[in-house]
Structure formats: structure tokens, C-alpha cells
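**Student:** Sequence and computational prediction follow.
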Amino acid sequence: MRFLSRRLVMPNDLNFAGSLFGGRILEWIDEEAYIFAACQLDHKSLVTKHIGAIAFETSAYQGDVVEFGLEVKAVGVTSITVTCVVRNKQTKQTICVADDIVFVHIDPETRTPQPHGKTKPQLDATPIVAP
């Protein structure tokens, strides 16, 4: 799993207890997973179909830098399934794991599922280039 993206926890990201709001981290996960899936498939017409198990393991606080690790779990004809791990950049402690995030490639005009033309072996063989 490669950790390629980071975010700084800001005051507006906190809940009433002073830790990172769960809804905010889920928003970030959906966005980061979409970017990763769209780059893997080289298509931007993707929609989130499903997010499976989500496990919150530790908290993050204002000023923490969190990083997102993503990997392809499975590839279907019209879909891609990814896993996302969010961890504290400094301590490497896992904050949250979101498993089975499924995106479906759709036709931008008809909004119906369309084959994306990629396979898992193809994606596994493609190197991820860090910025």
C-alpha cells in the first residue's frame, strides 16, 4: 500500500470533543478513493456505489497530518474496489480503515454502467508514480 496523499487537521475538521470528526474523515476517504480509482482506470466518470466496513482505531487532533494509503482490491467489468487506510503521518498509527469501497464507471450521458476496459493484472503491473 502506497501513502501518496496528506491532509492537515484544521479547527473546522474537529468534533465537539476536539478530535477529528468521523464524517469529515469519511468525506476525505471518499474523495481520495475516487481520485485513486479514477487515476487507476484513467476514467473520471465514476460514482461511489458502496463503502463496506469502516473501522475507527485511534483519534486525530488539530495540527496532525494524516495520510491516505490506497490499493486496488478487485476489478470488475464496470467496477473497481479499493481499500483505504488513514494514518497519522508522524506516529504511523492507523486512524481509520475503509474496506470495500466500490466505484462504478458510468457513461456521462446516460448515467448507466459502462465497461472501463481494465483488469486487476493490468493495474497491478502499472507503477504508481509519486508526485
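**Tutor:** Good, I have the coordinates. Numbers count the residues shown, from 1 in each chain.

**Student:** For the rest of this, base every contact and every neighbour count on C-alpha atoms.
**Tutor:** OK.

**Student:** What are the buried residues along the helix or strand containing C39?
**Tutor:** In the assignment (DSSP states H and E), C39 maps to helix 22-41. Going by neighbour count (16 or more other CA atoms under 10 Å), the buried part of helix 22-41 is I25, I29, D30, E32, A33, Y34, F36, A37, A38, Q40, L41.

**Student:** Stretch 6-22 now?
**Tutor:** Residues of stretch 6-22 classed as buried by neighbour count (16+ other CA under 10 Å): R6, V9, D13, L14, S19, L20, F21.

**Student:** Got another one to weigh against that:
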Amino acid sequence: MRFHTRKWVKPEDLNPNGTLFGGKLLAWLDEELALYSIIQLENTKVVTKYMSEINFKSSARQGDIIELGIDVIKFGITSLTLKCEARNMMTRETIITIDHTTMVNLGSDGKPKAHGKTEIEFVKDRLQQ
């Protein structure tokens, strides 16, 4: 799994128990999945269609640094299926996993549109062409 982004847990990210609010972490992951999909599919019109079971394995506290990781499971005709994980950067302890998230590529009409991608591409490789 490639870990792309780091987030610092701040006081405004905490729930009444003093741990990272799950909704905040899910928002971070959803944004990271969207950005990853936008870059892979080369289209800013991408939406989250589906998220499988969300598995909270541990928590995080103020001051922790969280890493967000993503792996591609498959390229569909109009979609990209990903799995993701958030972990504590210092301890490497997994905080949350989501096994399947489907992101859908949209056309200018807002309907699913074929993207023509079949494998992971890195921006650095696109720039060399």
C-alpha cells in the first residue's frame, strides 16, 4: 500500500472522549480517495459511489500523525475500485481499513463516463512522455 498523505490530529479533530472523531477521519479518507482517483483518471469529475464495511481497529489522540494509504483493486469501465488504510505514522498501528471503495468517473453531463484506464499511472511518467 502506498501512503500518500499525512494528517496531524489537532484539538478540533477530537470527539468528547479525547480521541480522533471517526467522521473526521472518514472525511480525510474520502477526500484522499477522490484526489487519488482524479489524478489516476485525469478528470476532476469523480464521485464516491460505494464504501464497504469500515473497520475501526484503534484510535488516535491529539498530536498523533496519521498516514493515509491507498491501493488500486481494479479498473472498471467507468469506475476505479480502491482499498485504503489510515495508520499512526509513529507506531505503524492501523487505525481504520476500508476494503472496497468505488469511485465513478463522470462526464460533463454528470453521468458515468468510460475513462479508458487499465493500470496505475504516475504523474512523473506522464510528464516524461
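**Tutor:** Looks like it arrived, so ask away. On a predicted model such as this, the values are computed, not experimentally measured, just so you know.

**Student:** hmm, back to that, the helix holding C39 of the first structure vs the second structure, average offset?
**Tutor:** Helix 22-41 of the first structure, aligned to the second structure and superposed, deviates on average by 0.8 Å (mean CA distance after the TM-score superposition for the first structure).

**Student:** what range in the second structure does that helix sit on?
**Tutor:** Mapping helix 22-41 of the first structure onto the second structure (TM-score structural alignment) gives residues 22-41.

**Student:** still on that earlier bit, and which of the buried residues of stretch 6-22 of the first structure is nearest to T78 of the first structure?
**Tutor:** R6 (28.6 Å; CA to CA).

**Student:** quick one: the closest one and V65 touch, right?
**Tutor:** Yes: R6 of the first structure is within contact range of V65, at 6.6 Å (criterion: CA atoms under 8 Å).

**Student:** who's in contact with the match of helix 22-41 of the first structure?
**Tutor:** For stretch 22-41 of the second structure, contacts defined as CA atoms under 8 Å, 6 or more residues apart in numbering pick out 5, 13, 44-48, 68, 70, 80, 82, 84, 86, 103, 105, 115, 117, 120-123.

**Student:** Ok, stretch 122-131 of the first structure next?
**Tutor:** Residues outside stretch 122-131 of the first structure that contact it (CA under 8 Å, 6+ apart): L4, Q40, V72.

**Student:** please redo it, this time with the cut-off set to 10 Å
**Tutor:** By CA atoms under 10 Å, 6 or more residues apart in numbering, the residues outside stretch 122-131 of the first structure that reach it are 2-5, 36, 39-41, 71-75, 120.

**Student:** now, which of those residues sits nearest T91 of the first structure?
**Tutor:** Distance to T91 of the first structure across the contacts of stretch 122-131 of the first structure (CA to CA) is lowest for F3, with 13.9 Å.
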